[in-house]
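In: Structure for this input, please:
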Amino acid sequence: MYAVGIRIHVNYEADVDWSKTYIICPNHTSFLDISVLTFLCKTPFSFMGKDELLQNPVTRIFFETIDIPVKRDSKMSSFKAYKKALELLFDRKSLVIFPEGKIDDHYPPILHPFKPGAFRLATEHNIAILPVVIQDAWKIFWDDGRKFGSQPGVIHVHVLAPVETSAVGKENVMQLEREVYNKMKDTWDLYNKS
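Out: Coordinates of the predicted model:
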C-alpha cells in the first residue's frame, strides 16, 4: 500500500502472542480494511464475510480459496460457514469477523452495534477475541471511490488487548459483546473527536 501513498501505523495496547488463535474483531469503515488486516496479522487467518464479495473478481479469488462466504438470509449458508469456521479454528487459524456485519453507510462512519456470531463462536470454543480499531481508512477510501474518491494518507490501527473467553459462559455472550463494543467505541471516539 506504500506504493500508492498509503501508510499504516499500528499501536498495540498490550503484547499479542501471534502463535495463538484469535477471533479478530475489527470495525469496518472502508474497502481498505481487508488490506490493513492482511498487513497486521502475523499468523495464518481467514476472513468470514458476506457472499456478495464473490461477485467482485478481485475479492472472489481470495474468497473462493481461503475465506468463508456467508449468505446472510440463509440458515443453511450460516450453518456451513459455522462448520468451516470450526475447521479453521481447530487447524489453529485465526478468523477475522467484522462484528458490525458490513461497511457503514453513514458518512462519516460511526461504530454500529455488533452482531453476536463472533462472540458466540469465541465463547463456545474458548478462543480469545482480538479487538482492532481501524482509524482513518474511511478518509482515504470510503466508498467504491465514485462519490468521495480516494487520496493518500496514514491509516492508524489500534490493536486492543486480547479478551479471554475461557471464563465466559454461554449465558454471558451479550455481556462479552457489550464489553468489546465499549472498548472499541471508547478508542474510536478518542481518535475521532471533531
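In: Please make it C-alpha for all contacts and neighbour counts, starting now.
Out: Fine.
In: longest single helix anywhere in the protein?
Out: Ranked by residue count and defined by DSSP state H, the top helix of the chain is helix 173-191.
In: what helices or strands is it leaning on?
Out: On a contact count with 3 or more C-alpha pairs under 8 Å, 6 or more residues apart in numbering; DSSP states H and E, helix 173-191 meets helix 117-124, strand 128-135.
In: In this protein, mark out all the strands, start to finish.
Out: Listed in chain order, the strands of the chain (DSSP state E) span 6-12, 22-26, 45-50, 68-70, 94-97, 128-135, 153-159.
In: would you turn the ones you listed into TSV with distance to residue 188 and mean neighbour count?
Out: Output for the strands of the chain, formatted as TSV (distance: least, C-alpha to C-alpha, whole Å; neighbours: other C-alpha atoms under 10 Å):
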stretch	distance to residue 188	mean neighbour count
strand 6-12	13	14
strand 22-26	11	25
strand 45-50	22	21
strand 68-70	27	23
strand 94-97	18	24
strand 128-135	7	24
strand 153-159	9	20
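In: Next, the structure of the following sequence, for comparison with the previous one:
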Amino acid sequence: MLRTPLFFIVVFLATLVSAFSVMLIGLFRRHSDAAYRYVFRPWARSIAWAAGVKVEVSGQEHVEPNRAYVIISNHQSHMDVPVLGGYLPLKLTIIAKKELFRIPIFSHGMRAFGILEIDRSNRTRAIHTLEQAAMILREKNTSVLTFPEGTRSADGRLQPFKKGPFALASAHRFPILPVSVCGTFPILPKGKFWVKPGRVSLKIHPPLHPGEDGAGNREELIERVHQTIAAGLYEHENA
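Out: Sure, this is the predicted structure:
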C-alpha cells in the first residue's frame, strides 16, 4: 500500500532536483556526458528503485558504447523510460509526445534534460523534431530513444509501428538498435495509478543498418524491426 505514494513522492522530488542540477551543469549543454551520467541516469534509476523494479539486461555485446543509435523499443508503461534510460549502456535522449509536456514539474524536467517534443498532428513540427534528433545523433554522438507505437499499449501487446523513427534512420543512415522491454506493463499499466513491484527484462537485439542487412526499403525495415522486438517479447513470455 505504501509503494505507490513512495513512488510518486520520489518521482516528484527526483525530477525537481534533477532539473535544477541540469541547469547548474549548464542549460546549453543538455546532452553532455556529465548531464547524462550524473543526472539523467541516476534520476531514471531512482524512479525504478522507488517502483520496486529489478532490471535484467541481455544483449549488451551488440552495443558499441561510442556509437549513436536510433533506439526502437516497444512501449508498455510509463516505467519504460526510467528502465531504458537507467539501464541501457548508452548516452541517450528521448522523443516524447507533446501531451507529456503539459504535466507540471515533469515537463520542466523533460525540457531541462533536452528531451525532444513531437507533435504528430503537425507534420511540419514533427519533421523539425526529427531534424533536431538527427543533429543530436550526428553532432552530440547521443542515441535517440523512440517508441514507434506512438503511445503505451493498453493491454501490453505490441502495436503497429509508425514511420517517423524509421524515416529518421533511413534518411541519415543511422543504425537502428531494437530493444524488447518485457515486464513493465503489470508494474504501471496505462490508465492506472498504482505501482506493483516486479522484474523487467531488457533484451538488446543486434543493430540493423538501413539500406543493408536485407532490409531494402522502409516498409521492409519496419516489418523486420517489429518482428525482432515481437520475438523478444515472445521469448520472454514463454521462458
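In: got the contact list for the longest helix of the first structure?
Out: 111, 113-114, 116, 119-120, 123, 131-133, 135, 158, 160, 163, 168 (C-alpha atoms under 8 Å, 6 or more residues apart in numbering).
In: Just give the nearest non-adjacent residue to whatever residue of the second structure lines up with residue 162 of the first structure, would you?
Out: The alignment partner of residue 162 of the first structure in the second structure, by TM-score structural alignment, is residue 207. For residue 207 of the second structure, ignoring the flanking residues on the chain, the nearest one in space by C-alpha to C-alpha, 6 or more residues apart in numbering is residue 177 at 4.5 Å.
In: How about the contacts made by that neighbour?
Out: Shown in contact with residue 177 of the second structure (C-alpha under 8 Å, 6+ apart): 69, 70, 71, 72, 204, 205, 206, 207, 208.
In: If we use 10 Å, what do you get?
Out: For residue 177 of the second structure, the contacting residues are 62-63, 68-73, 143-145, 204-209, 225, by C-alpha atoms under 10 Å, 6 or more residues apart in numbering.
In: what do we get in the first structure for it?
Out: By TM-score structural alignment, residue 177 of the second structure lines up with residue 130.
In: and if you look at residue 74 of the second structure?
Out: Using TM-score structural alignment, the partner of residue 74 of the second structure in the first structure is residue 27.
In: so how many other residues sit close to its match?
Out: 27 (other C-alpha atoms under 10 Å).
In: Could you check how far it is from residue 99 of the first structure?
Out: 7 Å (C-alpha to C-alpha, to the nearest Å).
In: Give me the common contacts of the two.
Out: 112, 114, 131, 181.
In: So residue 132 of the first structure is in contact with residue 158, correct?
Out: Yes - with contact defined as C-alpha atoms under 10 Å, residue 132 of the first structure reaches residue 158; the gap is 5.8 Å.
In: list residues touching both of those two?
Out: 11, 12, 26, 184, 187.
In: Just give the number of residues close to the fourth one.
Out: Read that as residue 184 of the first structure. Neighbours of residue 184 of the first structure (other C-alpha under 10 Å): 23.
In: again with the one 10 residues further on
Out: Close neighbours of residue 194 of the first structure, defined as other C-alpha under 10 Å, add up to 5.
In: same thing with residue 192 of the second structure?
Out: 10.
In: which one in the first structure is aligned with it?
Out: In the first structure, residue 192 of the second structure lands on residue 145 (TM-score structural alignment).
In: Identify the farthest-apart pair in the contacts of helix 173-191 of the first structure.
Out: Spatially, the most separated pair among the contacts of helix 173-191 of the first structure is 135 and 168, at 28.9 Å (C-alpha to C-alpha).
In: any idea which element the closest residue in space to residue 109 of the second structure that isn't next to it in sequence lies in?
Out: Using C-alpha to C-alpha, 6+ apart and skipping residues adjacent in sequence, the residue nearest residue 109 of the second structure is residue 19, 4.7 Å away. Using DSSP states H and E, residue 19 of the second structure sits in helix 3-26.
In: what stretch of the first structure does that helix fall on?
Out: Under TM-score structural alignment, there's no match for helix 3-26 of the second structure.
In: hang on, the earlier thing: output the helices and strands packed on helix 173-191 of the first structure as JSON lines; include the columns distance to residue 80 of the first structure.
Out: JSON lines is the format used below for these (distance: least, C-alpha to C-alpha, whole Å):
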{"stretch": "helix 117-124", "distance to residue 80 of the first structure": "14"}
{"stretch": "strand 128-135", "distance to residue 80 of the first structure": "22"}
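In: Enumerate every residue touching residue 21 of the first structure.
Out: When contacts are counted by C-alpha under 10 Å, 6+ apart, residue 21 of the first structure touches 43-45, 88-95, 127-130.
In: quick one: residue 237 of the second structure from residue 201 of the second structure, how far?
Out: Taking C-alpha to C-alpha, one finds residue 237 of the second structure at 11 Å from residue 201 of the second structure.
In: where do the contact lists of the two overlap?
Out: Counting by C-alpha under 10 Å, 6+ apart, the shared contacts of residue 237 of the second structure and residue 201 are 182, 183.
In: The residue nearest to residue 22 of the first structure when sequence neighbours are not counted: what's it in contact with?
Out: Spatial nearest neighbour of residue 22 of the first structure, chain neighbours left out: residue 94 (4.8 Å); criterion: C-alpha to C-alpha, 6+ apart. Each residue near residue 94 of the first structure by C-alpha under 10 Å, 6+ apart is listed here: 18-24, 41, 43-47, 85, 88, 127-130.
In: Please apply the same query to residue 58 of the second structure.
Out: Residue 58 of the second structure neighbours (C-alpha under 10 Å, 6+ apart): 88, 179, 201, 202, 203, 204, 205.
In: Recalculate using a threshold of 6 Å.
Out: Shown in contact with residue 58 of the second structure (C-alpha atoms under 6 Å, 6 or more residues apart in numbering): residue 203.
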